[in-house]
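fold the following, please.
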Amino acid sequence: MGERKIDTEGCQGIKFRNVTPDVFSCMKQKLQAYGIETSPGDSGTLEGNGIVAHFSWDGEANLLIEIKERPLTTYCGQVSGKLRAFLRECQGY
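Next up, the predicted model:
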């Protein structure tokens, strides 16, 4: 099993805007299909593939994801890039 890095100084929070209820639901489904379990509801934990993150959605439009742990071989930009790709896919449904 690969080593994980606890991000005490690493990834900044990733903020998404214009996240409608449909887009939020779609993103959670994409994360789960990618192997990342998500807490039910509008806030909680994302965990899988060596990544641990906290998420919080305001129920209307703003989503914040904070990466807490990640594999040593994975950079913050890779994680945020994948999340942004999921968002773009979900905005097109």
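
only C-alpha atoms from now on, for both contacts and neighbour counts.
Fine.

quick check: Arg17 touching Glu60?
No - using C-alpha atoms under 8 Å, Arg17 makes no contact with Glu60, being 9.4 Å away.

go through the longest helix along the chain and flag the buried ones.
Scanning the chain for the longest helix, with DSSP state H as the assignment, gives helix 76-91. Neighbour counts over helix 76-91 (16 or more other C-alpha atoms under 10 Å) mark Val79, Ser80, Leu83, Arg84, Phe86, Leu87, Cys90, Gln91 as buried.

in JSON lines: those residues, plus distance to Cys11.
Below are the buried residues of helix 76-91 laid out as JSON lines (distance: C-alpha to C-alpha, whole Å):
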{"residue": "Val79", "distance to Cys11": "9"}
{"residue": "Ser80", "distance to Cys11": "9"}
{"residue": "Leu83", "distance to Cys11": "13"}
{"residue": "Arg84", "distance to Cys11": "15"}
{"residue": "Phe86", "distance to Cys11": "18"}
{"residue": "Leu87", "distance to Cys11": "18"}
{"residue": "Cys90", "distance to Cys11": "23"}
{"residue": "Gln91", "distance to Cys11": "24"}
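
let's see this one next to it:
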Amino acid sequence: MGGCDSVTYHNVTQNVFDCLKKKLEHAGVKVPAGNEGEIEGYGVKGHFKWDGATNLTITITSKPLILPCGTIMGKLNDTVHDCGGAT
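Below you'll find the model as predicted:
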């Protein structure tokens, strides 16, 4: 089980951040309260940190070997964009 490179999203306002957390939770990913913490779901673990203004960094720290980083990051990118953020 390895991780993936960190990705930083921009234009992540409070509304975008709240939307993202709700969508992840609705999809079965455990997301703690606050601006920083560990996320987990479907065998994928990661860390997120939002600066409280516009930048959100997510690092996937471990994942199943058969699940490519590109698939995980693609889903995250789609969700962030759906909520109004940008890469």
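
got a TM-score for the pair?
Overlay of the two chains. TM-score (TM-score structural alignment, normalised by the length of structure 2): 0.92; 85 aligned residues with a C-alpha RMSD of 1.2 Å.

just to revisit the earlier point, against structure 2, where does the longest helix of structure 1 fall?
Using TM-score structural alignment, helix 76-91 of structure 1 lines up with residues 69-84 of structure 2.

residues in contact with the matching stretch: which ones?
Here stretch 69-84 of structure 2 makes contact (C-alpha atoms under 8 Å, 6 or more residues apart in numbering) with Gly3, Cys4, Tyr9, Asn11, Val12, Val16, Phe17, Cys19, Leu20, Lys23, Ala86, Thr87.

out of those, which is most surrounded?
Neighbour counts for these (other C-alpha atoms under 10 Å) peak at Val12, which has 26 neighbours.

was I right about it contacting Gly85?
Yes - between Val12 of structure 2 and Gly85 there is a contact at 5.1 Å, judged by C-alpha under 8 Å.

what's the single longest strand in structure 1?
Ordering each strand of structure 1 by length in residues (DSSP state E) puts strand 63-71 first.

which one in structure 2 is aligned with Gly48 of structure 1?
Checking TM-score structural alignment: Gly48 of structure 1 goes with Gly41.

tell me the contacts of its match?
With contact set as C-alpha under 8 Å, 6+ apart, Gly41 of structure 2 has these partners: Gly28, Val29, Lys30.

what is the burial count for the closest residue to Phe16 of structure 1 other than its chain neighbours?
What sits nearest to Phe16 of structure 1 in space, not counting adjacent residues and going by C-alpha to C-alpha, 6 or more residues apart in numbering, is Leu63, at 5.0 Å. Neighbours of Leu63 of structure 1 under the rule other C-alpha under 10 Å: 20.

tell me the counterpart of Leu63 of structure 1 in structure 2.
In structure 2, Leu63 of structure 1 lands on Leu56 (TM-score structural alignment).

next one: its match relative to Lys21 of structure 2, how far apart?
Relative to Lys21 of structure 2, Leu56 of structure 2 is positioned 12 Å away (criterion: C-alpha to C-alpha, to the nearest Å).
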